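Undergrad: Below: sequence and its predicted model.
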Amino acid sequence: MNTRYFFYVIIIIGLFTSCGLIHNLPDSASPNTGADPNLWYSFVDQNGNFYPDNWKKNYGIPSNKAARDPYSLMKIATDRGDREQLLAFERGNMLRLSKRIEPKKRVFILVHGFNADEESVVKQYKYIADHIVTNPKNDEIIRFYWDGLRSTSPFRSAKNWFSAASFSQMAGEFGLRRILNNMADKDVYIISHSRGASVVMSAISNPEYNTSFSAQAKDIHNIDIERAKPLLENKNRITCIMLAPAIGLSEFQYTDTTTNTKKFVDLSTQVKKIHITINGTDKMLKKFFGFLSNKLTPTDLGYKEDSFNALKKNYTIFSMTDFTGMSSHDFSRYIRDPRFKQMLREESIQVQ
């Protein structure tokens, strides 16, 4: 057997024989709220629904937080007849956020990747916030959390990758997009890591979902993906800074059903810049063997300069910073590398 495909088979076996994934759940009883002077917390479940106040008491938590079965706020609420109550909380929460942001000029949104838990992400979010020069009167920082699942086992983390892939799309289209739709005429800077890039892309464009996943979302979780609200043209100016983007060209493409061909999506005019990192030595983006980077839910955008160049031909708003030489995929390593500060400066963000 060809060595390349032997490793391929080993990976597949590992993926399907692994288990033990854990949901990323909030610790706070009020995960979606503001804190003075300029900090807002947003936490969504696997389908992009915002956790309401006292969620543990009212919704309960999965046994041992195990992710063998989906944990869906909307499913729980619908099954017991509380759907409207959950939707009312979300509307009220977005109204409070909108009023809080209204007098601000800039909004920074931080988005973590897959295989992360709230406790570890808090440290990275704080590091970024501490190194960006902000004015509480003019700036707001939103810490966005989503259910990217987590695991400590390499094989389980690999299996997690496939489970979290669709969740990232839901978190973006139904969670982050609602946040963007509740602000207008702002300079918005979205800083993401790893699969967080998919959350961002799903918020600013219309993602394509796996057919079976779409059916499950509707039949089991009572969420009709086809009825997602579009990104509103609110005259925001959006800059996306994507560290180790664990996405591929497919995130920027859709299937034209008339010609049955792939075409590049039209991005909102609000999206002024997408600044990504390229790292040919990032082991996770490489998927250890390189040839897998554009397979098994692609990660080639953050790994191969060829993928960046292909997008650059279609979108003039792209730029890149080369992080090659660093083998780690860790959020903490990327933001502590001097090149990250340089990226911020290039986008006119003052750092300290």
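TA: That came through, no problem.
Undergrad: make it CA atoms for all contacts and neighbour counts henceforth
TA: OK.
Undergrad: any chance you could map the strands in the protein?
TA: In chain order, the chain shows strands spanning 33-35, 39-43, 106-111, 139-145, 187-193, 237-243, 253-256, 261-264, 271-278, 318-322, with DSSP state E as the criterion.
Undergrad: Quick one: closest of those strands to residue 92.
TA: Of all these, strand 33-35 sits nearest to residue 92, with 11.0 Å by C-alpha to C-alpha.
Undergrad: second one coming, line it up with the first:
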Amino acid sequence: MISNLRYLIILVFISSCGIMHNVPLSQKPNSFDKPNISNSFVDQNGNFYPDNWRKTYGSPPSNGKRDAYSLMKIAADKGITDELTGFEVKKLREFKERVKTKKRVFVFVHGFNANNEEVNESYGYIQKLIKVNAKDDEIVRFYWDGLWTSNPFAGAKIWFTATSFSQMAGEFGLRRVLNTISNKDVYIISHSRGASVVLSALAEPHFNEKFVKDIKEIHNVDVENAKELLENKNRITCIMLAPAIGLADFKSQEAGNDSFCTISPQVKKMHITINNTDKMLKKFFGFFADKFNPTDLGYKDNVYNELVKQYTCFDKTDFSGMESHAFNSYIRSPKFKTMLKANGIALAK
């Protein structure tokens, strides 16, 4: 009994080591690259990293804890919240002006437990895969704090923390990006828990009361003051690869667990993948897929079958047979190309 307890304590300690916040490599992470690339990088609460951020905000500790670090927390402690919010307003205004004359906007959203090098490789592949016109199309490379680790014992610990980070990144980060876009064809390609980022931007995510209280007291972020998604006459298509979300993510925060949330009429299509051999989505055993922050939308048909009763925008493509959950594996599948074509996205030759 004592030896088992000792083993458990050691395992918990090991799983807490080497968990990193996903922070920018660049000191100007929210920037524009010629000819048509916009980089958008938010922290765990959806705040945009300012220029030369490390000098003012330092680096987060290597433990992945929720309460240890955030831009707004540090800004509030230093009395520079106006400086941070002023930067965000400025960058969003610049982005709005940049895409004003564009016809299409492509947004890439990665999943959890992914470092910048891996994400950049995936984003770069998609950029080369699709046919874009630099004059008419803008590509947004969206980055959020899904944490990451090379420690095999820490994956589960990352998952439980990253789930709330994804919702905040969507509601306070991606939603503000989308609110600057008007009357355009918007294609959002997400992977894994990136689906939660997308859904949280398009609808109202559900947070428990303790989280709402803690995030306000510790990080100076008021969840209840989040801006709504503006009805800007966009035509939004979501392609969700290996969506690590479940039925609960579509439940209305206001109406309670028995009602489904309202999705903006701007959303014309949610095209998901189903893969009953994806080890991460099945949480290795399968019967855990609908528990512990569900991942079963991308794992099996039953959630999809429930959602199509409520929403007319859903479509699916079966990826079963592929065991990998990796972003790079999904986008390199021939079926991904088929999904792109089915949604009117031409491929580069």
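TA: Right, received. Where do you want to start? Remember, predicted model here, so these are calculated numbers, not experimental data.
Undergrad: can I get the strands of structure 1 in TSV with distance to residue 151 of structure 1 and mean neighbour count?
TA: Listed next are those as TSV, based on distance: least, C-alpha to C-alpha, whole Å; neighbours: other C-alpha atoms under 10 Å:
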stretch	distance to residue 151 of structure 1	mean neighbour count
strand 33-35	27	15
strand 39-43	19	20
strand 106-111	19	23
strand 139-145	17	24
strand 187-193	17	23
strand 237-243	21	23
strand 253-256	30	15
strand 261-264	34	13
strand 271-278	25	20
strand 318-322	29	16
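Undergrad: ok, the counterpart of residue 270 of structure 1 in structure 2 - how many residues close by?
TA: When structure 2 is aligned by TM-score structural alignment, the residue opposite residue 270 of structure 1 is residue 266. Residue 266 of structure 2 sits with 18 neighbouring residues when counted by other C-alpha atoms under 10 Å.
Undergrad: Could you do residue 96 of structure 1 as well?
TA: Using other C-alpha under 10 Å, residue 96 of structure 1 has 14 neighbouring residues.
Undergrad: Distance check, the aligned partner of it in structure 2 against residue 100 of structure 2.
TA: The pairwise alignment with structure 2 assigns residue 96 of structure 1 to residue 94, based on TM-score structural alignment. As defined by C-alpha to C-alpha, to the nearest Å, residue 94 of structure 2 lies at a distance of 10 Å from residue 100 of structure 2.
Undergrad: how about the residue nearest to residue 243 of structure 1 when sequence neighbours are not counted, what does it touch?
TA: The shortest distance from residue 243 of structure 1 to any non-neighbouring residue, by C-alpha to C-alpha, 6 or more residues apart in numbering, is to residue 193 (4.7 Å). Counting by C-alpha atoms under 8 Å, 6 or more residues apart in numbering, residue 193 of structure 1 makes contact with 111-113, 242-245, 331.
Undergrad: Out of these, which two are the most distant from each other?
TA: Distance extremes for the contacts of residue 193 of structure 1: the farthest pair is 111 and 244 at 12.3 Å, using C-alpha to C-alpha.
Undergrad: ok so, going back, roughly how far apart are the residue nearest to residue 243 of structure 1 and residue 332 of structure 1?
TA: From residue 193 of structure 1 over to residue 332 of structure 1 (counting by C-alpha to C-alpha), the distance is 10 Å.
Undergrad: cool, and residue 239 of structure 1?
TA: Shown here: residue 239 of structure 1 relative to residue 332 of structure 1, a distance of 21 Å by C-alpha to C-alpha.
Undergrad: Brilliant, that's me finished.
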